[in-house]
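> Provided below for reference: sequence and predicted model.
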Amino acid sequence: MLKIITKEFQELNTKELYDLLQLRSEVFVVEQDCVYQDIDGKDMKAYHVLGYKNDQLVAYTRVFKTGDYFEQASIGRVVVKKSERHHKYGYDIMKASIGLIENVFNETEILISAQTYLGNFYNKLGFREIGEEYLEDGIPHIKMIKS
């Protein structure tokens, strides 16, 4: 069971910030062998959804209000530590992120830029593909929407 905490950027302590950047780098840069600028200046506008297991950060997303990233509310940097994926924590962290948008932002439409191979995962959470596949940082992505 994940312990999920949601914080705005200025509420994060140094360890939480270090842990989330480390997890993002571990998966998006090292595991996926993708050199890109993860620290993109957008974290300050985001809500950070942190999923802990035994005091270790194992799942994470960042969530944006309407207009702060896309025209719709959005969820990005969805990540689960490789050794913990068999627990299906991706669903837990995404459901918490969707709940944040619905209950705190009072929004129902959510746009994401999903890695194409994860389309089925997002479909199970109520997202549907829109538009054509495109490359983002050398990885195939597709826009998906939930409304």
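Noted; the coordinates are in hand.
> going forward, measure contacts and count neighbours with C-alpha atoms only.
OK.
> residue ranges of the helices in this structure, please?
14-24, 89-103, 119-124 (DSSP state H).
> as CSV, those helices with mean neighbour count and distance to Val35 would be great.
Formatted as CSV, the helices of the chain follow (neighbours: other Cα atoms under 10 Å; distance: least, Cα to Cα, whole Å):
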stretch, mean neighbour count, distance to Val35
helix 14-24, 15, 12
helix 89-103, 19, 23
helix 119-124, 15, 23
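> need these in a markdown table (columns: distance to Gln56).
What follows is those, written out as a markdown table (distance: least, Cα to Cα, whole Å):
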| stretch | distance to Gln56 |
| --- | --- |
| helix 14-24 | 8 |
| helix 89-103 | 13 |
| helix 119-124 | 24 |
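> number of residues surrounding Tyr60?
31 (other Cα atoms under 10 Å).
> same deal with Leu118?
Leu118: 11 surrounding residues under other Cα under 10 Å.
> distance of the residue nearest to Gly131 when sequence neighbours are not counted relative to Tyr52?
Once flanking residues are discounted, Gly131 sits nearest to Lys143: 6.6 Å by Cα to Cα, 6 or more residues apart in numbering. Distance from Lys143 to Tyr52, counting by Cα to Cα, to the nearest Å: 28 Å.
> below is an additional structure, to be compared with the one above:
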Amino acid sequence: MSSYQLYAALRLRQEVFAVEQNSIYVDTDGLDLQAIHMLYFENEELLAYQRCLPPGLQEKESTLGRIVVDPRARGRDLGRELVRRGIAHNLQRWQSSDIRIHAQAHLERFYEELGFATEGDVYDLDGIPHLEMVLANPKSAPVNPKVMD
């Protein structure tokens, strides 16, 4: 990532997560250093961002996180397209891993529509209700042996 792209990503994350959602947390958690960053720019303005993390870094599964769309660009399905691309990336790159996300609870239906299933109950993360959700990778599913008569 260029310095400009890095600055744009950190700025958008802070603008939405810290300011708009009034959540005080440490954004620079060290995971960005090993992440694959997906950014969508229009006219040099960052409108959507997410990071993809390998299995074993944050969770045993691969993860998608810091998924954010600029408030001025909402309603254009940029988030949906971004998550679809993140899913495709993680499933292709880490072929034996499911994908786990820490989703804001109010977005549960959005992520369910993209194939994620909720695991567990709502919990507080930095003052915002969250859910753990997992998308099962068809290639990582255990093979059921055929029963022989």
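Now that the structure is in, tell me what you want to look at. These figures come from a predicted structure and were not determined experimentally.
> superposing both, give me the TM-score.
Scored against TM-score structural alignment, normalised by the length of structure 1, the superposed chains reach a TM-score of 0.89; 136 aligned residues with a Cα RMSD of 1.0 Å.
> residue in structure 1 paired with Gln95 of structure 2?
Under the alignment (TM-score structural alignment), Gln95 of structure 2 maps onto Asn106 of structure 1.
> ok, back up a step: among the helices of structure 1, which comes closest to Lys7 of structure 1?
helix 14-24 (9.9 Å; Cα to Cα).
> what lies in contact with that closest one?
38, 50, 57-58, 60, 77, 79, 81 (Cα atoms under 8 Å, 6 or more residues apart in numbering).
> what does stretch 75-95 of structure 1 give?
Contacts of stretch 75-95 of structure 1 (Cα under 8 Å, 6+ apart): 2, 4, 23-24, 27, 49-51, 58-64, 97, 110-113, 125.
> what does stretch 49-61 of structure 1 give?
Contacts for stretch 49-61 of structure 1 (Cα under 8 Å, 6+ apart): 1-7, 19-20, 23, 48, 62-63, 75-81, 84, 89-90, 93-94, 96-97.
> residues in structure 2 aligned with it?
Taking TM-score structural alignment, stretch 49-61 of structure 1 hits residues 38-50 over in structure 2.
> centre of the chain to the matching stretch, how far?
15 Å (Cα atoms, centre = their mean, to the nearest Å).
> kindly report the same for stretch 40-60 of structure 1.
8 Å.
> ends of it, how far apart?
16 Å.
> next, the buried residues of it.
43, 45-52, 57-60 (16 or more other Cα atoms under 10 Å).
> of these, closest to Asp137 of structure 1?
Closest to Asp137 of structure 1, out of all of those and judged by Cα to Cα, is Asp43, at 18.1 Å.
> got a list of contacts for stretch 90-107 of structure 2?
52, 54-55, 59, 61-65, 87, 111, 122, 128-137, 139-140.
> next, the buried residues of it.
Applying 16+ other Cα under 10 Å to stretch 90-107 of structure 2 flags 90-91, 94, 96-105 as buried.
> separation between the match of Gln95 of structure 2 and Tyr52 of structure 1?
26 Å.
> check Gly76 of structure 1 too.
18 Å.
> cool, Glu26 of structure 1 as well?
According to Cα to Cα, Glu26 of structure 1 stands 16 Å off from Tyr52 of structure 1.
> ok, back up a step: any idea what the residue nearest to Gly131 of structure 1 aligns with in structure 2?
Checking TM-score structural alignment: Lys143 of structure 1 goes with Glu132.
> in this structure that match contacts Asp124, no?
No - when contacts are counted by Cα atoms under 8 Å, Glu132 of structure 2 is not listed as touching Asp124 (11.2 Å).
> more neighbours: those two, which one.
Glu132 (19 against 11).
> how about that one, what does it touch?
Shown in contact with Glu132 of structure 2 (Cα under 8 Å, 6+ apart): 100-103, 118-122.
> any chance of JSON lines for those residues, columns distance to Gln21 of structure 2?
Listed next are the contacts of Glu132 of structure 2 as JSON lines, based on distance: Cα to Cα, whole Å:
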{"residue": "Arg100", "distance to Gln21 of structure 2": "22"}
{"residue": "Ile101", "distance to Gln21 of structure 2": "19"}
{"residue": "His102", "distance to Gln21 of structure 2": "16"}
{"residue": "Ala103", "distance to Gln21 of structure 2": "14"}
{"residue": "Thr118", "distance to Gln21 of structure 2": "22"}
{"residue": "Glu119", "distance to Gln21 of structure 2": "24"}
{"residue": "Gly120", "distance to Gln21 of structure 2": "23"}
{"residue": "Asp121", "distance to Gln21 of structure 2": "21"}
{"residue": "Val122", "distance to Gln21 of structure 2": "18"}
